[in-house]
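Engineer: no sequence on this one, just coordinates:
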């Protein structure tokens, strides 16, 4: 019998971006703090409801940012009374939005120093901002852009644009100018003017049905709407309320943290995962743009040449040989990432993350990617989780070692795998490291974290200047036996373009194997 993949648009508890703007416009404390007359021109985002099972009284947090003053506030309130939200100063600086980048590109093209030629390309750079500190203590917001001129003496330039003043800084301070003399990647980047969001739902209800049997039922969130955001930089394709054969197994699964560190000069980046880019996907769009059920396997930058090409942006689904693939391609500056989940009929879940890039000299330099999944296991409900480590002791039947307090762990001998199960039923999942997941260097910090669930620990806050994952700040000795447990799992990949290995496909990720 043919397995059917069914998707339906699904509602989302929370405030839309326009509702957040209305709250800000009617809140005297917001406008007073930002010294504005109205909310027009502010950068705001949607504010999803917080909590496991949010209702109309759930809490929310929303970021409101003024790009001209380069200042922001955070709103904290409840959905039933958003006008009574608390207003707190915020140091969070959102990445440039597409409209802001297009405005910056128009200013750049009008600059007299902009090179002539039809082949000149403007693309998004790393870091996304190069703000300038002024003598009076204020700062000026300046998105960065890359200029690719194949005929120029410098094929790549990084510039900063003051959109409010209409000015271009061709040598922005604080932006690394260390560049490899050549280009290593064959893929040309997409210009910032080209990639446009064509709408469609933020999330869908996905069902995989075999005859009369429902194998999978879950919510899938597009990268553009994934949490955490504002503060936070998205998390790729996000899964929620994941049920296998009617049983809840995961409340939430996503990648809230993605870091890069260069070996030669120590430059680091915290990459964003809410910018969807194009890839190839053939099939139907039953709920509108951004969601495609494919008739053949989708092809991302890892499977096809040509860089940012294809006819689709969003999330693609493809079922074959007993497994459903959920795929999206992301852009962060010159990086391209593949966010993927593989759901097998038997309940096995294979999270996967792929690494690639488009033409830029920085990609020629040796660097390490660190990707951090967050798994909120809720097998048989939120409470009563049991965490165990299984070591290689030489026995054919490894013995479990209970983990009863919050801890960070490395993937190294004798540890073989870890397990999270329900204390009553014994059902749950084993976490088996992927073949290419490696183990953390000092910058990568660790490989796994076992933490007690707290709604505010969705994002590490990134308080450091080196963008390092700050998950150890959550390890404070709390008991995790018979509680609600969250597992963070890190994969580490070293990209050396000059010495490629057999794994130059750049895919990492563990296998989550069901225990029944």
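Structural biologist: Yep, that arrived. As the structure is a computational prediction, the values presented were derived from the model and not from experiment.
Engineer: please count neighbours and contacts with C-alpha atoms only from this point.
Structural biologist: OK.
Engineer: so what's the residue count around residue 403?
Structural biologist: Applying other Cα atoms under 10 Å, we find 17 residues neighbouring residue 403.
Engineer: how about the contacts made by it?
Structural biologist: Listed by Cα atoms under 8 Å, 6 or more residues apart in numbering, the contact partners of residue 403 are 386, 387, 388, 389, 480, 481.
Engineer: again, but for residue 405
Structural biologist: Neighbouring residues of residue 405 by Cα under 8 Å, 6+ apart: 450, 451, 477, 478, 479, 480, 481.
Engineer: how close does it sit to residue 254?
Structural biologist: From residue 405 over to residue 254 the distance is 23 Å, taken as Cα to Cα, to the nearest Å.
Engineer: check the protein for its longest strand and report it.
Structural biologist: Taking DSSP state E as the criterion, the chain has its longest strand at strand 247-262.
Engineer: and that strand, how far from the chain's centre?
Structural biologist: 8 Å (Cα atoms, centre = their mean, to the nearest Å).
Engineer: which elements pack onto that strand?
Structural biologist: strand 238-244, strand 268-270, strand 367-377 (3 or more Cα pairs under 8 Å, 6 or more residues apart in numbering; DSSP states H and E).
Engineer: coming back round to it: a markdown table for the contacts of residue 405, including distance to residue 378 and secondary structure?
Structural biologist: Shown next, in a markdown table, are these (distance: Cα to Cα, whole Å; DSSP: H, G, I helix; E, B strand; the rest coil):
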| residue | distance to residue 378 | secondary structure |
| --- | --- | --- |
| 450 | 14 | strand |
| 451 | 13 | strand |
| 477 | 21 | coil |
| 478 | 19 | coil |
| 479 | 17 | strand |
| 480 | 14 | coil |
| 481 | 14 | coil |
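Engineer: from these, which would you call buried?
Structural biologist: Buried subset of the contacts of residue 405 (neighbour count, 16 or more other Cα atoms under 10 Å): 450, 451, 480, 481.
Engineer: dump these to JSON lines, plus distance to residue 418.
Structural biologist: Formatted as JSON lines, the buried ones among the contacts of residue 405 follow (distance: Cα to Cα, whole Å):
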{"residue": "450", "distance to residue 418": "10"}
{"residue": "451", "distance to residue 418": "14"}
{"residue": "480", "distance to residue 418": "14"}
{"residue": "481", "distance to residue 418": "15"}
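Engineer: take the one below as the second:
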């Protein structure tokens, strides 16, 4: 079985957001997935998913544990008989959003690991793919979770994309505004919290710049359509007050490159990095998050959240 639906919000006659969503059965393990996402009538995402979620050193799970997020592992929602996905609208002063949510509860290590997966679409065009973690048992053990989102941007259309990196310390002009550096080939950036230090795997040189940077917490990426009026979305990573490693991969779209590959440990995982051109092509962004359960075991340390923030430009 699966669960699917469509959102047209706030009204069918004057929508800000239009999108399809799905929660598929095994063998798919993409979690709650969105497709054909349009804001103000313009295409944003062809598909957004959570293809990979790995835990390291979790109680009862061994060194590595890969979670399957799909219809079979999701929980039925209270108040929505027979449904595993809830759709809601929130109002917060002068802004509002429409969201999707599902839960996964798994007994593990003498406790229960609860995942809450959400997609939030705000009236101002902001998108927030989110994952929340809660472990019910007190423990003195440290462990971490690493969720990997795949964001297949089709800004205005599938082709003509350009990915850019924003580094406020960049002094060389590249023609896209101060600090903006074009990423013309497939490339991976590791981002370290809390200081915003970075290093990369991929092309370097006069156009790409150095393999190591320290842009601080102002770092951003963007995927922009090169055709006028140059619409696009910025991707802002989440920063922590503790040590954490997140990453952003820019890759060229390939129809068979939708699942996480390689070993469970992210440093050895190859997300289709082979140096292909991404400029004037269909760009895909993989965002790898980091969630750290600390040994204190207090309730505040057991509630964790992760996910990037996506901001539109030239969509109004």
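Structural biologist: Thanks, I have it. All figures in this text were calculated on a predicted structure; none of them were measured in a lab.
Engineer: ok so, going back, save the helices and strands packed on strand 247-262 of structure 1 as CSV, and put in distance to residue 144 of structure 1 and mean neighbour count too.
Structural biologist: Listed next are these as CSV, based on distance: least, Cα to Cα, whole Å; neighbours: other Cα atoms under 10 Å:
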stretch, distance to residue 144 of structure 1, mean neighbour count
strand 238-244, 28, 22
strand 268-270, 14, 20
strand 367-377, 21, 23
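Engineer: ok, residue 100 of structure 2 - contacts?
Structural biologist: Taking Cα under 8 Å, 6+ apart as the criterion, residue 100 of structure 2 is in contact with 85, 86, 87, 88, 118, 119, 120.
Engineer: which helix or strand contains the residue lying closest to the second one once chain neighbours are set aside?
Structural biologist: Think residue 86 of structure 2. The shortest distance from residue 86 of structure 2 to any non-neighbouring residue, by Cα to Cα, 6 or more residues apart in numbering, is to residue 101 (5.4 Å). Applying DSSP states H and E as the criterion places residue 101 of structure 2 in strand 95-108.
Engineer: what comes into contact with the helix or strand following that strand?
Structural biologist: Next helix or strand after strand 95-108 of structure 2 toward the C-terminus (DSSP H and E): strand 111-122. Contacts with strand 111-122 of structure 2, where a contact means Cα under 8 Å, 6+ apart, come from 17, 31-32, 95-107, 127-137.
Engineer: go on, stretch 161-174 of structure 2?
Structural biologist: Stretch 161-174 of structure 2 has contacts (Cα under 8 Å, 6+ apart) with 155, 178-184, 207, 214-215, 218-226, 250, 278-283.
Engineer: selecting buried members of those in ChimeraX, what would you type?
Structural biologist: Listed next is the ChimeraX selection for buried residues among the contacts of stretch 161-174 of structure 2, using 16+ other Cα under 10 Å:
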select :155,179,180,181,182,183,184,214,215,219,220,221,222,223,224,225,226,250,278,279,280,281,282,283
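Engineer: in strands, which of the contacts of stretch 161-174 of structure 2 appear?
Structural biologist: Those of the contacts of stretch 161-174 of structure 2 lying in strands (DSSP E): 180, 181, 182, 183, 220, 221, 222, 223, 224, 225, 250, 283.
Engineer: which one in structure 1 is aligned with the second one?
Structural biologist: This points to residue 181 of structure 2. Alignment note: residue 181 of structure 2 maps to residue 401 in structure 1; criterion TM-score structural alignment.
Engineer: which stretches of the stretch 201-316 of structure 2 form helices?
Structural biologist: Using DSSP state H, counting those that start in this stretch, the helices of the stretch 201-316 of structure 2 run over 299-302.
Engineer: distance of residue 479 of structure 1 from residue 387 of structure 1?
Structural biologist: Distance, residue 479 of structure 1 to residue 387 of structure 1, by Cα to Cα: 11 Å.
Engineer: check residue 504 of structure 1 too.
Structural biologist: Between residue 504 of structure 1 and residue 387 of structure 1 the computed distance is 34 Å (Cα to Cα).
Engineer: compare neighbour counts for the two and give me the winner.
Structural biologist: residue 387 (27 against 15).
Engineer: trace the more buried one over to structure 2, please.
Structural biologist: Using TM-score structural alignment, the equivalent of residue 387 of structure 1 in structure 2 is residue 163.
Engineer: just the element for that match, please.
Structural biologist: Take DSSP H and E as the rule and residue 163 of structure 2 turns out to sit in strand 161-166.
Engineer: if I pick the residue mapped onto residue 246 of structure 1 from structure 2, what's in contact with it?
Structural biologist: Alignment note (TM-score structural alignment): residue 246 of structure 1 maps to residue 41 of structure 2. Residues counted as contacts of residue 41 of structure 2 (Cα under 8 Å, 6+ apart) are 15, 16, 17, 18.
Engineer: ok so the first one is a helix residue?
Structural biologist: No. Assessed with DSSP: H, G, I helix; E, B strand; the rest coil, residue 15 of structure 2 is coil; it does not lie in a helix.
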